[in-house]
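K.L.:
sequence unknown, structure follows:
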């Protein structure tokens, strides 16, 4: 049952304002926060927030306004997080792990600064992009739940990075078991998500067939018979299938042939 979101103000979709905020905050150096997010240390995060002057309100503002420029942070050996310039604390923890500690840190950050769910780093990636790319399925599920709680689930799922890719593109690229799980969850949340294509025209279905991920291609088609099959340079998903000459790929494409545009 969908939750009542009347008490939860919608998150900001102002891309320009978000970009300006990220650029401004990227100059802020917060090594303690980076350490807490990249290590999944909830206690360290709580201590960091609570020590700020002004109490809970100031802590919330700090969590909301912090971003990390890794070039100015401590040596990578201390903070081994696969993040980029402009990454928020939520980006860092989303990419760093999938265990209980990381999930707890992510949930705490969301409580303090829900708008970070829609924040973009220097590559245009959201925390969901980062979680899915890292294969952190539990983290991705948590982020989706958090976004759904404030009525922004679909908006987050459809956010595109600078390549024009959604988190679904990243899920298709993932390892088979984890990738399948994340594709299933993303498509169950938004059955038309596979209609969103990247800037170069690459659809999730094209990506799946080109990577020989036949099972994932079947899942995509089963959720939406009208999904996009487009690819780069005027191609569609049949082109890599023909090149692979795999009978199971042809079977998959024949199942969904009605969705193809030649």
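P.N.:
Good, I have the coordinates. Since the model is a prediction, treat every value here as computed from it, not as a measurement.

K.L.:
CA atoms for contacts and neighbours, from now on please.
P.N.:
OK.

K.L.:
From residue 169, how far out is the nearest residue to residue 116 once chain neighbours are set aside?
P.N.:
Setting aside the residues directly before and after it, residue 116 is nearest to residue 90 in space (C-alpha to C-alpha, 6 or more residues apart in numbering), at 6.6 Å. Separation of residue 90 from residue 169 (C-alpha to C-alpha, to the nearest Å): 20 Å.

K.L.:
Of these two, which one has the most company?
P.N.:
residue 90 (32 against 27; other C-alpha atoms under 10 Å).

K.L.:
Give me the residues contacting the host helix or strand of that one.
P.N.:
Using DSSP states H and E, residue 90 falls within helix 89-96. Outside helix 89-96, the residues within contact range by C-alpha atoms under 8 Å, 6 or more residues apart in numbering are 33-34, 37-40, 63, 66-68, 81-83, 102, 105-106, 109-110, 116-117, 121, 126-128, 130-131, 133-134, 136, 139-140.

K.L.:
Any idea how far that helix is from the middle of the chain?
P.N.:
Helix 89-96 sits 10 Å away from the centroid of its parent chain (C-alpha atoms, centre = their mean, to the nearest Å).

K.L.:
Do you have the helices of the stretch 151-262 of the chain handy? List them.
P.N.:
With DSSP state H, counting those that start in this stretch, the ranges of helices along the stretch 151-262 of the chain come out as 153-157, 167-173, 176-189, 204-210, 214-223, 238-244, 247-255.

K.L.:
Quick check: which of those helices is nearest to residue 51?
P.N.:
helix 153-157 (31.6 Å; C-alpha to C-alpha).

K.L.:
here comes the other one, which I'd like you to weigh against the first:
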């Protein structure tokens, strides 16, 4: 078998518009299989990857057809030279076989694609100069599907797409200088190089594209939005400024879900982008997306507190907007569970009626928090005097009655019990003259079906008992001992000793309270969860912290006078223990593990 593709086959492919790689695949199956199995001549492969021009000349002189051979991935010698940045080798190949300029490998990449991906500027400039010569040729004009600057790979990307995707700014700028109109070509994902450059933050590339006037198909609808959407999404405020100046029409273009650029800025919590967009077009704050959500709704859903502040500072009345379910930003923050957004809204929205706004089902934000068991959010709302706990929804339910619907079945956990207790208290204080749903009482003692309840109670009692025992023993074995004649502590005059006494007492007394509270847990588990479990957990945490302080002060009293560094190490370890626990468990450490 001959080593490479027949020149006649290659020439016919170029004349008929078929790229050489396709022609290679279209060869006789048996011949093609042998070629694929054999691959490129090892000497040519080594010369192409190392850029050895002299070796190429020797090989081409010995076998003129050798440049038609390809690797198993259909890479030609020109592909390899472009990938490794060997411009002199690539020039020699083009002198001998210029049609390889548009040869495609198995991924559909031409040599110019590979040079763009790898950022090999000199090779790319060489290939572009040859491509320009092709453009000047009537047979390979710019409208030709095989024009090197227009050829797309299997992903639909031109060389410019690939340069931008790989953040090769220098190559991208050079390609744009060769053909400025390529900045708006769409790939298989309906993305232009301008969109991709805006997302990647390539300021020079974006400026180069927008400086060139563009009319035909200027704004093509895209699932991912416009270049302005992409710039906001990436947080590139400089590019946002350029696009707002050069392409002001982009600001009115939504994505496939109806989101404008301000929705994206609100989602990503980019306050500077919010400021830029609102200064350019204030009405963006009032434009809903496909779900009738304003940018403030989106910011509340994603917990974007800085964006919330910026939106309310520019457009305070945007807080009045509701979505398709009649819900405002307060509802959105409850549904998403973003307490930071709810806290920010409570601080910056002053009107009480917005805090008590009802949706299509008559539910206020407090109703939703109670219904969805968002206990921290519900407690935060209850702590605000503007929130009305007496509002009835369309089913005649208050937030309290929604919570206590779980009470008879015993499905309510300790936090919901705590919320129920707080809602009852607020209703008794503020809703005395209103007709409300009947107040439920504690269910029977057997109502609780929590399978972990028994183990939790036993664990708390065990921990509290151990702490009480250890701290009690420490009272009679004071650090440093006693005076043999007077019977008083030797270090009683030291500040560290006084801290030891206080912390030891706090640990012991807290643990004793926990033991006594949990002894009667079995009498009424439901009432215990409401009234005692949360306090028992808090006191156990307090006892553990106090015991740590006792340990550190006791070691300091007895060890520091003779060896300071071990005492300091113990203090450092003890001080970091709560931080490590919080790092591992997060905020869960302050919650009852039910």
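P.N.:
In hand now; what should we look at? Every value quoted in this text rests on a predicted model; they were computed, and no experiment measured them.

K.L.:
The residue nearest to residue 116 of the first structure and residue 130 of the first structure, how far apart?
P.N.:
9 Å.

K.L.:
cool, residue 226 of the first structure as well?
P.N.:
For residue 226 of the first structure relative to residue 130 of the first structure (C-alpha to C-alpha), the value is 27 Å.

K.L.:
who's more crowded, the two?
P.N.:
residue 130 (26 against 16).

K.L.:
residue contacts, the aligned partner of residue 51 of the second structure in the first structure?
P.N.:
Counting by TM-score structural alignment, residue 51 of the second structure lines up with residue 40 in the first structure. Residue 40 of the first structure makes contacts with 93, 96, 97, 101, 102, 103, 104, 105, as judged by C-alpha under 8 Å, 6+ apart.

K.L.:
just to revisit the earlier point, could I get the helices of the stretch 151-262 of the first structure as a markdown table with distance to residue 145 of the first structure?
P.N.:
Output for the helices of the stretch 151-262 of the first structure, formatted as a markdown table (distance: least, C-alpha to C-alpha, whole Å):
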| stretch | distance to residue 145 of the first structure |
| --- | --- |
| helix 153-157 | 8 |
| helix 167-173 | 15 |
| helix 176-189 | 10 |
| helix 204-210 | 23 |
| helix 214-223 | 20 |
| helix 238-244 | 35 |
| helix 247-255 | 31 |
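
K.L.:
and residue 23 of the first structure, which of these is closest to it?
P.N.:
Distance to residue 23 of the first structure, taken as C-alpha to C-alpha, is lowest for helix 153-157 among these, at 20.5 Å.

K.L.:
Pull out the buried positions in that closest one.
P.N.:
153, 156, 157 (16 or more other C-alpha atoms under 10 Å).

K.L.:
Let me know whether the first one touches residue 147 as I believe.
P.N.:
Yes. Residue 153 of the first structure lies in contact with residue 147 (C-alpha atoms under 8 Å); the separation is 4.6 Å.

K.L.:
overlap in contacts of these two?
P.N.:
In terms of C-alpha under 8 Å, 6+ apart, residue 153 of the first structure and residue 147 are not both contacted by any residue.

K.L.:
The residue nearest to residue 116 of the first structure -> the second structure?
P.N.:
Matched to the second structure by TM-score structural alignment, residue 90 of the first structure sits across from residue 78.

K.L.:
And residue 194 of the first structure, by the same measure?
P.N.:
Match for residue 194 of the first structure (TM-score structural alignment): residue 183.

K.L.:
do residue 165 of the first structure as well
P.N.:
By TM-score structural alignment, residue 165 of the first structure lines up with residue 157.

K.L.:
Help me confirm that residue 302 of the second structure comes into contact with residue 336.
P.N.:
Yes. The pair residue 302 of the second structure / residue 336 is scored as a contact, 7.3 Å apart, by C-alpha under 8 Å.

K.L.:
In terms of neighbours, single out the busier of those two.
P.N.:
Using other C-alpha under 10 Å, the more surrounded residue of residue 302 of the second structure and residue 336 is residue 302, with 20 against 14.

K.L.:
For the more buried one, give its distance to residue 223 of the second structure.
P.N.:
21 Å.

K.L.:
contacting residues for the residue lying closest to the match of residue 165 of the first structure once chain neighbours are set aside?
P.N.:
Distances taken as C-alpha to C-alpha, 6+ apart place residue 187 nearest to residue 157 of the second structure, at 5.0 Å, with adjacent residues excluded. Residue 187 of the second structure makes contact with 152, 155, 156, 157, 158, 161, according to C-alpha under 8 Å, 6+ apart.

K.L.:
ok, now how distant is the closest residue to the fifth one other than its chain neighbours from residue 185 of the second structure?
P.N.:
Leaving aside its sequence neighbours, residue 158 of the second structure sits nearest to residue 152 (C-alpha to C-alpha, 6+ apart; 4.5 Å). Per C-alpha to C-alpha, residue 152 of the second structure is found 10 Å from residue 185 of the second structure.

K.L.:
And these two? Which one has more around it.
P.N.:
residue 152 (24 against 19).

K.L.:
So that one is in contact with residue 107, correct?
P.N.:
No. Assessed by C-alpha under 8 Å, residue 152 of the second structure is found out of contact with residue 107, at 10.1 Å.

K.L.:
Check which helices and strands the top helix by length along the second structure sits against.
P.N.:
Criterion DSSP state H: the longest helix present in the second structure is helix 533-559. Helix 533-559 of the second structure is packed against helix 414-430, helix 453-476, helix 495-519, helix 564-585, with contacts defined by 3 or more C-alpha pairs under 8 Å, 6 or more residues apart in numbering; DSSP states H and E.

K.L.:
circling back: which residue sits closest to the match of residue 51 of the second structure in space, ignoring its chain neighbours?
P.N.:
Residue 40 of the first structure's closest residue in space is residue 102 (C-alpha to C-alpha, 6+ apart), at 4.0 Å.

K.L.:
now residue 175 of the first structure
P.N.:
Spatial nearest neighbour of residue 175 of the first structure, chain neighbours left out: residue 135 (7.7 Å); criterion: C-alpha to C-alpha, 6+ apart.

K.L.:
Now do the same for the one you found: its match in the second structure.
P.N.:
So residue 135 of the first structure corresponds to residue 119, using TM-score structural alignment.
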